[in-house]
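The following block contains a protein sequence and its predicted model.
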Amino acid sequence: MSDDLVIDVRDLTKSFGGRVVVDHFDLQVPRGAIYGFLGPNGSGKTTTIRMVCGLLKPESGAGRVLGFDVLNESLKIKERVGYMTQKFSLYEDLSIRENLEFIARLYHLDNRAARVDRALEDLGLTERQEQLAGKLSGGWKQRLALAACMIHEPELLLLDEPTAGVDPKARRDFWDQIRRYSAQGVTTLVSTHYMDEAVQCDSIAYIAYGKKLIDSSTADIPKQIGLACWRIAGHPLHPVELELKNAPGVDLVARFGAEIHVCGKNEVALERAVANVTRAHSNLKAEKISAGFEEIFIYLMSGSTDNFQ
């Protein structure tokens, strides 16, 4: 394993109830990177994260995380990783400070009071430290959970859909903090469904039903997929959607508010399909656009088969 790679795992496989939920998965994440992990619900993201941090043992595969063997040194990995789960998992009948003091004791940290003070200050929790965790809003619970993850100063932060259910301002503040950690050398692997968050990552891995579809730097993914895209606005849109879904050259039709985005790999055939509907419906306006991450995500998912079907 290179010293520059914090995560370097190969062929990780895990099954539940006879169904493969992670299928020979490879992942390499360099030190200090913010690495996005995208995929639909049930695609194996959480299972992969749990294997990476030592909570689940893979049935096959090998590799190292933070220099430790994922099969035989899981305890050492767990001690050095911060893992934020989808569901808030701290004690709701304890205050913010009491929760952080409890986590500090679990890790047998020295100078606990000073570490708790620093964690409170880093996440803007000092003024609320006596408030019960159960009374916090989603955004403040998120800050507390992140403070608990970072109190033992881990080198690797694993975040499983950390901003689900919080408001846009809280999400923005959260990502500002993640970038500050990255600047300090902390590596982050984050699963998300929000495309505006995905584009903030240095690299992205798309996973669908246990299989990795693409793994590349964020800037390179649109070029690798090669998806041409048009935006159609006007009235009426619903019959146009139905016409385009069966048109040659059209691989994706998706509604975006008061517009339709039509995408395909065959640029010439796609342009012909768009021209046909705009001629047939005089109230429509069509404009060629660059495919965004949401269009790419929908396109990749539409070609994947649910392993539970």
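Thanks, I have the structure now. Residues are numbered from 1 along each chain as shown.

Please make it C-alpha for all contacts and neighbour counts, starting now.
Noted.

Endpoint to endpoint, stretch 31-41 covers what distance?
End-to-end distance for stretch 31-41, by Cα to Cα, to the nearest Å: 28 Å.

Now it: buried residues?
31-40 (16 or more other Cα atoms under 10 Å).

Including secondary structure and distance to Tyr299, could these go into CSV?
Supplementary listing: the buried residues of stretch 31-41 in CSV, determined by DSSP: H, G, I helix; E, B strand; the rest coil; distance: Cα to Cα, whole Å:
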residue, secondary structure, distance to Tyr299
Arg31, coil, 30
Gly32, coil, 30
Ala33, coil, 26
Ile34, strand, 24
Tyr35, strand, 21
Gly36, strand, 18
Phe37, strand, 16
Leu38, strand, 13
Gly39, coil, 12
Pro40, coil, 12
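
take the one below as the second:
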Amino acid sequence: TLDVRYGEIYGLLGANGAGKTTSIKMLCGLLEPSGGDIALAGRSQDLRSPDLRRRIGYMSQKFTLYDDLSVRQNLEFYCGVYGVPRSQRRQKIEWVLKICGLEGQETMLTGRLPGGWKQRVAFGASVMHEPEILFLDEPTSGVDPLARRQFWRLIEDFARNGTAILVTTHYLEEAEHCNCLGFMVAGEVVAQGSPSQIKAEQPGQLIEILIQPTQAASDLLKTQMEPWRVSIFGDRLHVVVDHPDQDIPHLREVLQSSFNGETLTLQSLRPVPFTLEDCFIGIVQRAQREA
């Protein structure tokens, strides 16, 4: 069950091909579901009705803007798509230009804008009608870190004003902004909870190991334990163990050797808290192994 409440940001996470975009398209009424039930804004029937469409905003993974139209012309077009009354359109466009930082860019051809600016226009188009429910499919893809931070301030503002928001992202540091997270594998949500709950519920203890060469150490440990337990993070290894008191001395012993002709140099080994990235790797790989 995937339940998104008003005033809440729900982050849907999963590897490429897990079914995140397909799920959003079904929720938006763009694809017919193969099974199960969908309810939007309290309605489970006639999900493609114009009335319900006006209560939903959708920012797709790929740009749905017209490159040969100006920023303002694109926003005017989406006013029509979402049924914004003509008497309110100028006011709504000015509001979107302001909140999205697009003032002064309204006459620019959209096709000439950098990717991050196009994302702003696409986001503005999706919230033009101030929807009750907002679907954002990788809204910050290709956006620089500063612009991503600004995007999330906007998203959080809409949630504070009562909008129910479902967002997908590959940036796990962004997922910390969400009230609830769902991890999807092969079209099924296999784990969900707040970011703090997800991290607290991970089985075992995470060990951070600084060792050279890192790849050789990783290859060695994967011969000693289940491969999902070992991940490379930059110049370090993250290893999940079930019994730290027994497993840490064993790790030290194993790593004070050589592997495939390479001598391993262990520099440090210590318990650390789980990050969301550790959780993502563990949850997805365990679910794939059990499938």
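Yep, it's here. Quick caveat, the model's predicted, so the values are computed rather than measured.

sorry, back to before: can you put the buried residues of stretch 31-41 of structure 1 in a markdown table and add distance to Leu75 of structure 1?
Formatted as a markdown table, these follow (distance: Cα to Cα, whole Å):
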| residue | distance to Leu75 of structure 1 |
| --- | --- |
| Arg31 | 21 |
| Gly32 | 22 |
| Ala33 | 23 |
| Ile34 | 24 |
| Tyr35 | 23 |
| Gly36 | 25 |
| Phe37 | 24 |
| Leu38 | 27 |
| Gly39 | 28 |
| Pro40 | 30 |
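
nearest to Ala198 of structure 1, of these?
Nearest to Ala198 of structure 1 among the buried residues of stretch 31-41 of structure 1, counting by Cα to Cα, is Gly36 at 5.9 Å.

Tell me, how many residues neighbour Thr163 of structure 2?
22 (other Cα atoms under 10 Å).

residues touching the alignment partner in structure 1 of Ala217 of structure 2, list them.
In structure 1, Ala217 of structure 2 lines up with Val240, judged by TM-score structural alignment. Val240 of structure 1 makes contact with Val277 under the criterion Cα atoms under 8 Å, 6 or more residues apart in numbering.

Tell me the spacing between Val240 of structure 1 and Lys265 of structure 1.
20 Å.

what's the answer for Ala170 of structure 1, then?
As judged by Cα to Cα, Ala170 of structure 1 and Lys265 of structure 1 stand 37 Å apart.

Tell me the counterpart of Phe77 of structure 2 in structure 1.
Matched by TM-score structural alignment, Phe77 of structure 2 corresponds to Phe102 in structure 1.

and its match, that one's in a helix?
Yes - under DSSP: H, G, I helix; E, B strand; the rest coil, Phe102 of structure 1 falls within a helix.

Contacts only, for Val199 of structure 1.
Listed by Cα under 8 Å, 6+ apart, the contact partners of Val199 of structure 1 are 218, 293.

What's the match for it in structure 2?
That one, Val199 of structure 1, aligns with Glu176 by TM-score structural alignment.

list the helices and strands the helix or strand where Trp95 of structure 2 lies packs on?
For Trp95 of structure 2, the host element (DSSP states H and E) is helix 86-99. The contact analysis (3 or more Cα pairs under 8 Å, 6 or more residues apart in numbering; DSSP states H and E) places helix 86-99 of structure 2 against helix 71-81, helix 115-127.

contact partners of it?
Here helix 86-99 of structure 2 makes contact (Cα under 8 Å, 6+ apart) with 72, 75-76, 79, 102-103, 106, 124-125, 127-129, 154.

Also compute the angle for that helix relative to helix 71-81, please.
Per axes from the mean of the first three to the mean of the last three Cα atoms, to 10 degrees, the angle that helix 86-99 of structure 2 makes with helix 71-81 is 130 degrees.

how near is the spatially most central residue of structure 2 to Gln91 of structure 2?
Most central residue of structure 2, judged by C-alpha distance to the mean C-alpha position with Cα atoms, centre = their mean, is Thr169 at 2.0 Å. Plainly put, Thr169 of structure 2 is 31 Å away from Gln91 of structure 2 if you go by Cα to Cα.

what's the answer for Gly124 of structure 2, then?
For Gly124 of structure 2, the distance to Gln91 of structure 2 (Cα to Cα) stands at 13 Å.

intersection of neighbour lists for the two?
By Cα under 8 Å, 6+ apart, no residue touches both Gly124 of structure 2 and Gln91.

Just the element for the residue mapped onto Ala286 of structure 1 from structure 2, please.
Matched to structure 2 by TM-score structural alignment, Ala286 of structure 1 sits across from Leu269. Assigned by DSSP H and E, Leu269 of structure 2 belongs to strand 265-272.

Can you give me the buried ones in the helix or strand that comes right after that strand?
Downstream of strand 265-272 of structure 2, the next assigned helix or strand under DSSP H and E is helix 276-290. Across helix 276-290 of structure 2, burial judged by 16+ other Cα under 10 Å covers 276, 278-285, 287.

re the thing from before, roughly how far does the match of Phe77 of structure 2 sit from Met84 of structure 1?
Computed as Cα to Cα, the Phe102 of structure 1 to Met84 of structure 1 distance reads 16 Å.

Give me the more crowded residue out of the two.
Taking neighbours as other Cα under 10 Å, Phe102 of structure 1 and Met84 compare with Met84 leading, 22 against 17.

Now do the same contact list for the alignment partner in structure 2 of the more buried one.
With TM-score structural alignment as the criterion, the equivalent of Met84 of structure 1 in structure 2 is Met59. By Cα under 8 Å, 6+ apart, the residues touching Met59 of structure 2 are 122-123, 126, 135-137, 139.

Now the two most distant members of the residues you listed.
Ala122 and Phe135 (12.1 Å).

Looking only at neighbour counts, state which of these two leads.
Ala122 (26 against 23).

What is the equivalent residue in structure 1 for Gln205 of structure 2?
Correspondence of Gln205 of structure 2 to structure 1, assessed by TM-score structural alignment: Ala228.
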